[in-house]
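A.B. asks: My questions concern the predicted model and sequence given below.
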Amino acid sequence: MISDAQFATHGFLPAEDPLIRFGDGSEFAPLDELGDNLPSLLEDPGFRSYARGLRLPPLPVTDPSLPVLRLYYVRLGFLASAYINQVGAEPMRSLPSNIAVPLCDVCARLERPPILSYDGYALFNWKRFDPAGPIALGNIDTVQNFVKLYDEHWFILVHVEIEAIAARLLAAFFDAEQAVAAGDRSALDAAMRRVVGAVWEQVRVLRRIPEKMDPALYYKTFRPYIRFFESVVYEGVDIAPMDQRGETGAQSSVVPALVAFLKIPHKPTRLTDHLEDMRRYMPAEHRAFLRRVEAMPSVRDLADKTLFNEALEALASFRETHLNFAQEYIARWVEDPRGTGGTPYLEWLGQLIAETRAYKVV
């Protein structure tokens, strides 16, 4: 279980920087080599035949360390999504047992569905150039990718910095909780200023997406790999076809935590059902944390009105930036756009923005 102190210092990122290689002496070393070669392998039309012949090292019966489990999940999750959604070919309807069995094994141990999700694509998929430097663009890179283009690195790394900033956000939540319990308006306002500052900083980072990510390259080269699985049989595990949500920012716990903290009421719709379903793809500790924030008292009546409304406006601007990018990077390229999670996201994002702004104190 992750403590409040860990959330306040690391946000939803791991308490220690992710493991980036198993190492030459490890029984899992072949997965490092496979991960290194994956972008090149995917350029070969024969990749799927090659992948079916791989002999992947299984996990031992006794759980290895959590960093090892996470890296194993990253390597297998990327491989499975690469196999199902290889660009230039039709999506597959079955995942061969040599990949499906170990993927399902590691995902069961991590208490999550057997598909690469936001945690494996972003939260566990980064490293620092300078270990003493910040977790920020310019000092971080990815561990695993689908393609050779830096555009994919940039897409992932923007999210990693946003997650790093969230540590300040969560720390402010805890201070606000204490201030409300004590009826201390001054302390609550100080905490709310930090909430506002952190969210606007996240907006600033998100707006950097176009600096190094081309819309056409995103849509055509690496977005297909994080697409949902539709009616896929996991051979050697279950004969019944499964549907799994693809990697999406809706699986990040940052915005749901902010919504829970501010107690923003979203009317029950297919959208709220979808957002609730996205929690299944979050790490178990993050799901528990969201329940913890939902149980916090409301700050709306005690906080300074201007600060509370500014927090709502910052969140609405974050969602608006996301919506604008969804239109530029996805909707313009297809007649009936669906998110990688398989959802009508344009309509839903608009609803979230409107309901967020409607909650302002007048």
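C.D. replies: The structure has been received and is ready for your questions.
A.B. asks: switch to C-alpha atoms for all contacts and neighbour counts from now on
C.D. replies: OK.
A.B. asks: what sits against Glu152?
C.D. replies: With contact set as C-alpha atoms under 8 Å, 6 or more residues apart in numbering, Glu152 has these partners: 145-146, 213, 218, 222.
A.B. asks: Take the residues you listed and write them to JSON lines, including secondary structure and distance to Val180.
C.D. replies: Converted to JSON lines, these look like this (DSSP: H, G, I helix; E, B strand; the rest coil; distance: C-alpha to C-alpha, whole Å):
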{"residue": "Asn145", "secondary structure": "coil", "distance to Val180": "44"}
{"residue": "Phe146", "secondary structure": "coil", "distance to Val180": "46"}
{"residue": "Met213", "secondary structure": "coil", "distance to Val180": "42"}
{"residue": "Tyr218", "secondary structure": "helix", "distance to Val180": "44"}
{"residue": "Phe222", "secondary structure": "helix", "distance to Val180": "45"}
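A.B. asks: Of the residues you listed, which is the most crowded?
C.D. replies: Phe146 (26 neighbours; other C-alpha atoms under 10 Å).
A.B. asks: Let me see the contact set for it.
C.D. replies: Applying C-alpha under 8 Å, 6+ apart, we find Phe146 in contact with 38-39, 42, 78, 82, 152, 222, 225.
A.B. asks: Gly23: which of the contacts of Glu152 is nearest?
C.D. replies: Asn145 (18.5 Å; C-alpha to C-alpha).
A.B. asks: what about the residue nearest to the closest one when sequence neighbours are not counted, distance to Val87?
C.D. replies: Once flanking residues are discounted, Asn145 sits nearest to Pro39: 6.7 Å by C-alpha to C-alpha, 6 or more residues apart in numbering. According to C-alpha to C-alpha, to the nearest Å, Pro39 and Val87 sit 11 Å apart.
A.B. asks: same question, Arg55
C.D. replies: Distance, Arg55 to Val87, by C-alpha to C-alpha: 23 Å.
A.B. asks: Take this one as well and set it beside the first:
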Amino acid sequence: MIIPNSSFEVLENTKPDDVSLPAFMVSTTRGFLPRAEPIVTLPSDFDAIENLLQEMPVRTLSGKPGLLASGQLGDFVDTQLPDLSEQVNKHKDNLPLMNALYRDYSFLASAYLLEPCHMRFIKGEPYGLGRSFLPAQLSRPIARCAELCGFKPFMEYAGSYALFNYRLQEPSKGLDYSNLRLIRAFEHGLDPTSSEAGFVLVHVEMVKNSGPLVAGTMSCLTALANPDISSPGAQRIAFNDGLRTILGAMTTVNRVMETMWAKSKPQSYTSFRTFIFGITSQSMFPDGVVYEGINDGKPLSFRGESGANDSMIPLMDNLLQVQMPDTPLTEILRDFRQYRPSNHRTFLVEVKQCSEGLGLKDYALAIDKENGAMTEEEKESIRETRRLWLGILNQVRDFRWRHWCFAREYILKQTSHPTATGGSPIVTWLPNQLQAVMEEMTEIYNSVGGRTGPMALGDGSQDIMDLVDRQRQTLRKEVDKYCQERGVGAN
């Protein structure tokens, strides 16, 4: 399936046995999950890495303390871990395996660099400085795997910490949440009931529902680009069907997201969070990190793992043409979108260009149509499009509001550290995007006469907008409160 007016292929058959293809390719079936289940165990060439990762967590699968419990990982890496760069190159044509190696080396690199910060954290001390030098036995393999897979040579949300870091306890039971387990963990995540496992696996459960988001997106774009649809009425029916599919998927994603509260406790998050910080815009790494043998010895800086690197909400932003404010916070948003699989990045760009090129938003809102004669059936079809469009935006708002609530309860109330794991300012960054979508909803609702008049959208849409008005006021008060408490600017 090809995005209209482009050459980008969205997979329907994910070709799970083809090792020549990247692990991450967008599909209408698995969405933004890897196109086959992640590789769990490394080949025997990498026994040293496999064994080290099993002994690394604060609490291992056996329940015994691991290397990170006593701060011994760094010494072990420095004195006993071999450089397996040649073995990496031997397997370079197997891209899913390269992704597994990228995952595993990124876990080791993050643990190595942030271990001193963790040891201070558990003593109740400030994070202080992390290690600023990554030895060749870690830097060379992770750089090579990242190059082959299209990632940054540091831990990323999709390629390592979350979406390529689950296994099925019983393959026959598939992606049911109760059947998901972590492959790698920093703290207690190998215990499926732990907060670290819950944090990661709820994200997997959410993205499990991204296939219909992709399928609905393709339906909307195809409906506008397809000259073979028999009539304008049939075209809008097909378009609305695509929007309906997206709305259903986003509703499910948000329902799953709400389970985070029960599966990952706010008071537990800051303990394993230490290990997913990045090495840019962080006090622990004021000058970045030198990767031995890489970049001519000059320091490198990368953003840390963050759910903000997920592709679902950016897809909605690009399809619906949500306008973000021209602020430094939006520049951070654009930078975040570089930290995802290269196939995802290209897909999002192509959807944005196609949506704008086809005039998708203008078609959906159909404001110009109101000056012409329309039958009641045509009017109702347009009203339905507008309701669906507003409903999807409302789900995006709901997602971003919940993400803000998570930041408030899991981070702001638990720690005074001023930046999120990805390096964004913790108080103001999420509200920047949340305010933008609420403003978009208000502008659209007013421009189409949603509240009163012959094209009013009805009680359901009015209830949505009443909620938006209340939430906007609440958000402003909360942001002002935390800005004052922490002595930071609101913009």
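C.D. replies: Thanks, I have it. On a predicted model such as this, the values are computed, not experimentally measured, just so you know.
A.B. asks: now what about the TM-score between them?
C.D. replies: Once the chains are laid over each other, their TM-score by TM-score structural alignment, normalised by the length of the first structure reads 0.94; 359 aligned residues with a C-alpha RMSD of 1.7 Å.
A.B. asks: Please render the contacts of Glu152 of the first structure as TSV that adds distance to Gly249 of the first structure to the earlier fields.
C.D. replies: Listed next are the contacts of Glu152 of the first structure as TSV, based on distance: C-alpha to C-alpha, whole Å:
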residue	distance to Gly249 of the first structure
Asn145	17
Phe146	18
Met213	16
Tyr218	15
Phe222	15
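A.B. asks: max-length helix in the first structure?
C.D. replies: If you go by DSSP state H, the first structure has its longest helix at helix 150-182.
A.B. asks: Now do that one: distance to the chain's middle.
C.D. replies: Distance of helix 150-182 of the first structure from the chain centroid (C-alpha atoms, centre = their mean, to the nearest Å) equals 13 Å.
A.B. asks: For the stretch 51-200 of the first structure, which segments count as strands?
C.D. replies: Along the stretch 51-200 of the first structure, counting by DSSP state E, counting those that start in this stretch, strands occupy 94-95, 127-128, 140-141.
A.B. asks: Most tightly packed of the ones you listed?
C.D. replies: Most buried of the strands of the stretch 51-200 of the first structure, by mean neighbour count (mean count of other C-alpha atoms under 10 Å): strand 140-141, with a mean of 21.
A.B. asks: hmm, back to that, for the longest helix of the first structure, which residues meet the burial criterion?
C.D. replies: 151-180 (16 or more other C-alpha atoms under 10 Å).
A.B. asks: Tell me the residue in the first structure aligned with Leu390 of the second structure.
C.D. replies: Correspondence of Leu390 of the second structure to the first structure, assessed by TM-score structural alignment: Asn309.
A.B. asks: Give me the nearest residue to its match, chain neighbours excluded.
C.D. replies: Nearest to Asn309 of the first structure is Lys360, by C-alpha to C-alpha, 6+ apart, at 5.2 Å.
A.B. asks: follow-up on the earlier one: out of the contacts of Glu152 of the first structure, which comes closest to Leu352 of the first structure?
C.D. replies: Tyr218 (24.6 Å).
A.B. asks: wouldn't the closest one be in contact with Tyr329 here?
C.D. replies: Yes. Taking C-alpha atoms under 8 Å as the definition, Tyr218 of the first structure is a contact partner of Tyr329 at 6.9 Å.
A.B. asks: Return the subset of the contacts of Phe146 of the first structure lying in helices.
C.D. replies: Going by DSSP H, the helices hold 38-39, 78, 82, 152 from the contacts of Phe146 of the first structure.
A.B. asks: same for the helix ranked longest in the second structure, what does it pack against?
C.D. replies: Longest helix in the second structure, counting residues (DSSP H): helix 376-406. For helix 376-406 of the second structure, the packing partners by 3 or more C-alpha pairs under 8 Å, 6 or more residues apart in numbering; DSSP states H and E come out as helix 232-257, helix 360-365, helix 429-447, helix 459-486.
A.B. asks: can we see that at 10 Å?
C.D. replies: Here helix 376-406 of the second structure touches helix 232-257, helix 312-320, helix 360-365, helix 429-447, helix 459-486, going by 3 or more C-alpha pairs under 10 Å, 6 or more residues apart in numbering; DSSP states H and E.
A.B. asks: Just the buried residues of the longest one, please?
C.D. replies: Neighbour-count burial for helix 459-486 of the second structure flags 461-462, 465, 468, 471, 475, 479-480, 482-483 (criterion: 16+ other C-alpha under 10 Å).
A.B. asks: got it, and stretch 172-190 of the second structure?
C.D. replies: 175, 177, 179-190.
A.B. asks: So what does Pro30 of the first structure match up with in the second structure?
C.D. replies: Aligned partner of Pro30 of the first structure by TM-score structural alignment: Ala48.
A.B. asks: Please apply the same query to Pro114 of the first structure.
C.D. replies: Mapped onto the second structure by TM-score structural alignment, Pro114 of the first structure lines up with Pro153.
A.B. asks: Verify the stated contact: its match with Tyr102.
C.D. replies: Yes. Using C-alpha atoms under 10 Å, Pro153 of the second structure makes contact with Tyr102 at a distance of 8.1 Å.
A.B. asks: Pull up the overlap in contacts between the two.
C.D. replies: 141-147 (C-alpha atoms under 10 Å, 6 or more residues apart in numbering).
A.B. asks: These in helices, which ones?
C.D. replies: Per DSSP H, those map to helices at 141-147.
A.B. asks: Separate out the buried members of the residues you listed.
C.D. replies: Those of these that meet the buried threshold are 141-146, by 16+ other C-alpha under 10 Å.
A.B. asks: okay, now the closest residue in space to Ala172 of the first structure that isn't next to it in sequence: neighbour count?
C.D. replies: Distances taken as C-alpha to C-alpha, 6+ apart place Ala191 nearest to Ala172 of the first structure, at 5.0 Å, with adjacent residues excluded. Neighbour count for Ala191 of the first structure, taken as other C-alpha under 10 Å: 25.
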